[in-house]
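J.: predicted model, plus sequence, below.
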Amino acid sequence: MFFKRLIVSFLARKNKKAVDAWSKKSVDNQEKIFTKLVTTLAETKYGKKIGANEKMSLFDFQKKSPINSYEDLSPYIKLISMGEKNVLWPGRPAYFAKTSGTTSGVKFIPLTTEMLKNQINSSKEALLLYAFYQKKFEAINGKMMFVQGSPILKKYGKIKTGRLSGIVANHIPFFLQSNRLPSFKTNSIENWEKKTENIINETIGCDLRLIGGIPPWVIMYFQSILKKTHKENINVVFPNLSLYVHGGVNFKPYKNTLRSLLPNVDFLELYPASEGFFAYQDDIKDDALLLLTNHGVFYEFIESNEFLKGEGQRITLKDVVLGKNYVLIISTCSGLWSYNIGDTVMFVNLNPYKIVITGRIKHYISAFGEHVISKEVETALDLCLTKFGGEVFSFTVCPNISPENGLPHHDWFIEFVKKPTNFSSFCEYLDASLRKQNIYYNDLVKNNIIKPLVVNCVKVGSFN
């Protein structure tokens, strides 16, 4: 065990030097990645269609390759599924990462061997940085569990496909196989309730050191564990558990619930997606995420307000400024070109480049001209939970344009695990917090065009 700890300590120091080196050259990294990508683009069906060449400038690329949605690239993805080569990237992708879309239903995102390597290495970087800064090298001596999609892959046409987490589960290094939970057999169960039951049976009594997974899944697992063991919190069940790794959804609504379940565990946020691994938290004391600029992704950014007007200039990393909402546009070594992933980000540091995720470009309310975005909603709720207590499992917000009585308003539907101490004050403060952030919403309420928001308490599980 001491030998394993020594190896992790060595790798953590080596990793820290590597991250320091590339994060100081982020703009140069991006220029090199762009050059490499466009050289490859010229060999593809998409590249030939837009007239790409190996020496294409950024100006020409932006002129010839428009912003693409999944719908724009889906004809090419269909050709790939039929076995055609050199469509979006030389050869064929190793996999399709299957994901759900808000407008396109199921999406099949090309995943090349190079991008898969970047996905795995990015996770490794984040974990080794955590080990380096916190001087915690013991995780490898115990069990590590990642609540994932099924590792059993199917086929879309001629290409293997599965959830990204399920694909990655097939590439766990051999020296970590004995540390991994749940078992391959349990991880392959599709029914979530049955899968949770099997995970509980496999994990109770084990020396769990690290857990990863999206918050709703992990909370359900933890609550089931406590119900079965009758323990006070998860740290009593797993005394050596020290790290929870999360990503993929907004964490703020779940933070209080998870903190009550895990009073002595660190939280580490990652920003992975089927399209690429974009950022991770390099310091658990700082909520901002380090943008990964040397990991197979070329970034462009468009100011959100301009994008929603159908306008906006595509800028690169060297031209971003602090405090502005940007739509994230990517080109990748999996063959996604000028691709709008739908996320919005804001830079909070330029040396090194750090971001916060501010929401989805299509997730906003503007039924009355208020243009309330995800970040404003989430910040307001977080402020209220901090001030009044309470725990939220999930929530949604929508406009009520034609209520039976009174003025139009925003309806908030919240699944409270634990209700705030003073509910009426909570609701008033929630509205005030939103008004403080958004001048348009404030004007509408102040001028009696709409009334203050209404909070509706709904049963946990209502959104399932």
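T.: Yep, that arrived. Residues are numbered from 1 along each chain as shown.

J.: okay, CA-based contacts and neighbour counts for the rest of this
T.: Will do.

J.: show me what the helix or strand hosting residue 431 is packed up against.
T.: According to DSSP states H and E, residue 431 maps onto helix 423-437. Using 3 or more Cα pairs under 8 Å, 6 or more residues apart in numbering; DSSP states H and E, the elements in contact with helix 423-437 are helix 374-388, helix 439-446.

J.: which residues does the first one contact?
T.: Put plainly, it is helix 374-388. Residues from elsewhere that reach helix 374-388, judged by Cα atoms under 8 Å, 6 or more residues apart in numbering: 252-253, 358-360, 363-364, 391, 420-422, 426, 429-431, 433-434, 437-438.

J.: what's the first helix or strand after that helix?
T.: strand 391-400.

J.: now that following strand: buried residues?
T.: For strand 391-400, burial by neighbour count (16 or more other Cα atoms under 10 Å) applies to 391, 392, 393, 394, 395, 397, 399, 400.

J.: do stretch 292-310 as well
T.: Neighbour counts over stretch 292-310 (16+ other Cα under 10 Å) mark 292-305, 307 as buried.

J.: please flag which of these sit within helices.
T.: If you go by DSSP state H, the buried residues of stretch 292-310 have 304, 305, 307 in helices.

J.: touching, the first one and residue 346? I think so.
T.: Meaning residue 304. No. The pair residue 304 / residue 346 is not scored as a contact, 10.1 Å apart, by Cα atoms under 8 Å.

J.: any residues in contact with both of these two?
T.: With Cα under 8 Å, 6+ apart as the test, residue 304 and residue 346 both reach 325, 326.

J.: for the nearest residue to residue 333 once chain neighbours are set aside, give me its contacts.
T.: Distances taken as Cα to Cα, 6 or more residues apart in numbering place residue 296 nearest to residue 333, at 5.4 Å, with adjacent residues excluded. Residue 296 is in contact with 33, 114, 115, 118, 276, 332, 333, counting by Cα under 8 Å, 6+ apart.

J.: hmm, 7 Å instead?
T.: Residues counted as contacts of residue 296 (Cα atoms under 7 Å, 6 or more residues apart in numbering) are 33, 115, 118, 332, 333.

J.: which SS state does the third one fall under?
T.: Pointing back at residue 118 there. Of the three states, residue 118 takes helix under DSSP: H, G, I helix; E, B strand; the rest coil.

J.: from what I can see it touches residue 295, true?
T.: Yes. Using Cα atoms under 7 Å, residue 118 is in contact with residue 295, at 5.7 Å.

J.: run a quick neighbour tally on the closest residue to residue 422 other than its chain neighbours.
T.: Nearest residue to residue 422, sequence neighbours excluded (Cα to Cα, 6+ apart): residue 388, at 6.8 Å. Using other Cα atoms under 10 Å, the number of residues around residue 388 comes to 15.

J.: any idea how far residue 388 lies from residue 415?
T.: 16 Å (Cα to Cα, to the nearest Å).

J.: second one coming, line it up with the first:
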Amino acid sequence: MSLKSVAAKLFAQKIYKKTQAWANTPIETQKTVFLNLIQDAKQTQFGKDHHFEEIKTYEDFAKLVPVRDYEDLKPYVDRVVKGEENILWKGKPLYFAKTSGTTSGAKYIPLTKESMPYHIEAARNAILLYIHETKKADFVNGKMIFLQGSPILEEKNGIKLGRLSGIVAHFVPKYLQKNRLPSWETNCIEDWETKVNAIVNETINEDMTVISGIPSWVQMYFEKLQQRAGKPVGEIFKNFNLFIYGGVNYEPYRAKFENLIGRKVDSIELFPASEGFFAYQDSQKEKGMLLLLNAGIFYEFIKSEEFYTENPKRHTIGEVDLGVNYVLIISTNAGLWGYNIGDTVQFTSLKPYRVIVSGRIKHYISAFGEHVIGKEVECALQEAMIGTTVRVNEFTVAPQITPTEGLPYHEWFIEFENEPENSDTFAEALDNAMRKQNMYYDDLIVGHVLKKLVITKVTKNGFQDYMRSIGKLGGQNKIPRLSNDRSIVAVLKQK
């Protein structure tokens, strides 16, 4: 065993003990985070506007600070973007993570000197806890690749801005620099397809042991590797045994990945966002990701079924239940307050608090009151594939409310790697699985309000072509699993 591997195991033991300390005192940990956030922001413009000096308890906070999304917070963010100080958080941000907006164009999410370290530490600690549990550390001697956005940053009123993954690239620890690929020059390539080809050139002859990125884009990298070498990725990289991912659920991709690799590999799931690093998989044996309660983020949770009611109840960490779909609300040391990030989560464990990402509050189908969420369609597809040779590259689902004839239905747009032997049988299995996932959907089928789902096949690379057509190929961009309208699938129909 190398000196580097030994050092990694010792460091992993230290981080494990630190993690256990706060994970075993969750309510106290969140109370400390909450009080520190309020104290540090009392003299900000937001703190003054919302009477932070009067806030002594969480109940005070909930009365004075409403739940907001980006559009609601935008007047404050606009002042920060203009270069004003002490608006949402003390001083100025170090960076803005620039993301795609909806009604307001680009979104600028602040990253401060207090929040930035947690983004780096969380990703590091996820790997260290994997080492601690599995005792596997030899991979630290090989090469690691992180498929991410360009590290080239712009500047706006003295504050640098770029994609979160590009910003994080500036904080890679020195001890990883020699092992890390691709090169800085390749990472700076903006065009995703050109970039992936360059990454293939740089890595195909290296000893890659860890590969990280959003599954859909890593899949493209693996396909190009396989095309170039004419053999599975696992034979190209014989010591590759750890895949780290975030952004989307890996399960719909797992069968395709294992086919491309030629064997199973361990995986670690992360839950990062521009607004904060919320959770990571801390165990290979347990379901869900450890919610990071000590990372400068105070969490609130609203049941998704109540979210659009007039006064939905806001729950703190000690009030949540297993298996309930919650909208995630955060207040952070980057100056986001009562902020709805748009993700929904479900708790898989309360000792410690672990979550899965169940979908997006705006990405659902409820054209007939069924409120189908992302987790449900992903689980249904996985169940339908069991015992078959079917493999799926990508998919999305939308309602067909006004068919030319017959009852309305849910239409599944699927790009198959391996098509089902019998399409009708597979559609039947998928519909049955969907009915088990969502009782409201089942009621609509039984009541003849909806007919059974319809599968529409998408041509090879159809989803990539769609993402290219809207200027979102690669990087952190991903296809929504669900839409309550047909804006996405209308374009796919034309492919």
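T.: Thanks, I have it. It should be emphasised that the depicted structure is a prediction, and the values quoted were computed from it without experimental measurement.

J.: quick revisit: distance to residue 353 of the first structure added to the helices and strands packed on helix 423-437 of the first structure, as TSV?
T.: Converted to TSV, those look like this (distance: least, Cα to Cα, whole Å):
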stretch	distance to residue 353 of the first structure
helix 374-388	20
helix 439-446	29
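
J.: how close does the nearest residue to residue 12 of the second structure once chain neighbours are set aside get to residue 348 of the second structure?
T.: Using Cα to Cα, 6+ apart and skipping residues adjacent in sequence, the residue nearest residue 12 of the second structure is residue 128, 4.6 Å away. Note on residue 128 of the second structure: its distance to residue 348 of the second structure, by Cα to Cα, is 22 Å.

J.: check residue 271 of the second structure too.
T.: From residue 271 of the second structure to residue 348 of the second structure the distance is 15 Å (Cα to Cα).

J.: re earlier: just the ones in strands from the contacts of residue 296 of the first structure, please.
T.: Judged by DSSP state E, the contacts of residue 296 of the first structure include residue 332 as members of strands.

J.: go through the contacts of residue 296 of the first structure and name the one nearest residue 204 of the first structure.
T.: residue 118 (33.1 Å; Cα to Cα).

J.: near residue 286 of the first structure, how many other residues are there?
T.: 8.

J.: cool, residue 316 of the first structure as well?
T.: 17.

J.: give the aligned equivalent of it in the second structure.
T.: For residue 316 of the first structure, the aligned residue in the second structure is residue 316 (criterion: TM-score structural alignment).

J.: just give the nearest non-adjacent residue to that match, would you?
T.: residue 300 (4.9 Å).

J.: list the contacts of that neighbour.
T.: By Cα under 7 Å, 6+ apart, the contact set of residue 300 of the second structure is 314, 315, 316, 317, 328, 329, 330.

J.: one more time with 10 Å
T.: Going by Cα atoms under 10 Å, 6 or more residues apart in numbering, residue 300 of the second structure touches 62, 67, 313-317, 319-320, 326-331, 338-340.

J.: equivalent analysis for residue 47 of the first structure, please.
T.: By Cα under 10 Å, 6+ apart, the residues touching residue 47 of the first structure are 38-41, 53-54, 61, 64-65, 86-89, 337.

J.: ok, the residues you listed vs residue 103 of the first structure, which is closest?
T.: residue 337 (18.9 Å).

J.: is it true that that closest one touches residue 40?
T.: No. Counting by Cα atoms under 10 Å, residue 337 of the first structure stays clear of residue 40, with 11.5 Å between them.

J.: overlap in contacts of these two?
T.: Residues touching both residue 337 of the first structure and residue 40 (Cα under 10 Å, 6+ apart): 47, 88, 89.

J.: doesn't the last one belong to a helix?
T.: No. Secondary structure of residue 89 of the first structure (three-state DSSP): coil, not part of a helix.

J.: how close does it get to residue 333 of the first structure?
T.: Distance, residue 89 of the first structure to residue 333 of the first structure, using Cα to Cα: 7 Å.

J.: repeat that for the second one.
T.: Spatial separation of residue 88 of the first structure from residue 333 of the first structure under the definition Cα to Cα is 10 Å.

J.: need the overlap of contacts for the two.
T.: Contact criterion Cα under 10 Å, 6+ apart; residues shared by residue 88 of the first structure and residue 333: 40, 41, 110.

J.: check contacts around the closest residue in space to the last one that isn't next to it in sequence.
T.: Nearest residue to residue 110 of the first structure, sequence neighbours excluded (Cα to Cα, 6+ apart): residue 96, at 4.7 Å. Residues in contact with residue 96 of the first structure, defined by Cα under 10 Å, 6+ apart, are 77, 80-81, 107-112, 153-156, 159-164, 167, 274.

J.: ok so residue 96 of the first structure is a helix residue?
T.: No. Using three-state DSSP, the assignment for residue 96 of the first structure is strand, not a helix.

J.: pull the longest strand from the second structure.
T.: If each strand of the second structure is counted by residues according to DSSP E, the longest one is strand 339-350.

J.: what's the mean deviation for the following helix or strand past that strand versus the first structure?
T.: Remark: after strand 339-350 of the second structure, the chain's next helix or strand is strand 353-360, criterion DSSP H and E. Overlaying the first structure shows strand 353-360 of the second structure at a mean distance of 0.9 Å from the equivalent residues (mean Cα distance after the TM-score superposition for the first structure).

J.: distance from the chain centre to strand 353-360 of the second structure, please.
T.: Chain-centre distance of strand 353-360 of the second structure: 10 Å, with Cα atoms, centre = their mean, to the nearest Å.

J.: which residue lies farthest from the center of the first structure?
T.: Distance from the C-alpha centroid of the first structure peaks at residue 405, with 39.4 Å (Cα atoms, centre = their mean).

J.: show me where the stretch 201-350 of the first structure has its helices.
T.: Under the criterion DSSP state H, counting those that start in this stretch, the stretch 201-350 of the first structure contains helices at 215-229, 234-237, 252-261, 304-308.

J.: who does the helix or strand containing the residue nearest to residue 12 of the second structure touch, helix- and strand-wise?
T.: Using DSSP H and E, residue 128 of the second structure sits within helix 116-134. Applying 3 or more Cα pairs under 10 Å, 6 or more residues apart in numbering; DSSP states H and E, we find helix 116-134 of the second structure packed against helix 3-23, strand 107-111, helix 164-168, strand 242-246, strand 266-273, strand 276-280.

J.: mean shift between the helix or strand following it and the first structure?
T.: Downstream of helix 116-134 of the second structure, the first helix or strand assigned by DSSP H and E is strand 143-146. Its aligned residues in the first structure lie a mean 0.6 Å from strand 143-146 of the second structure after superposition (mean Cα distance after the TM-score superposition for the first structure).
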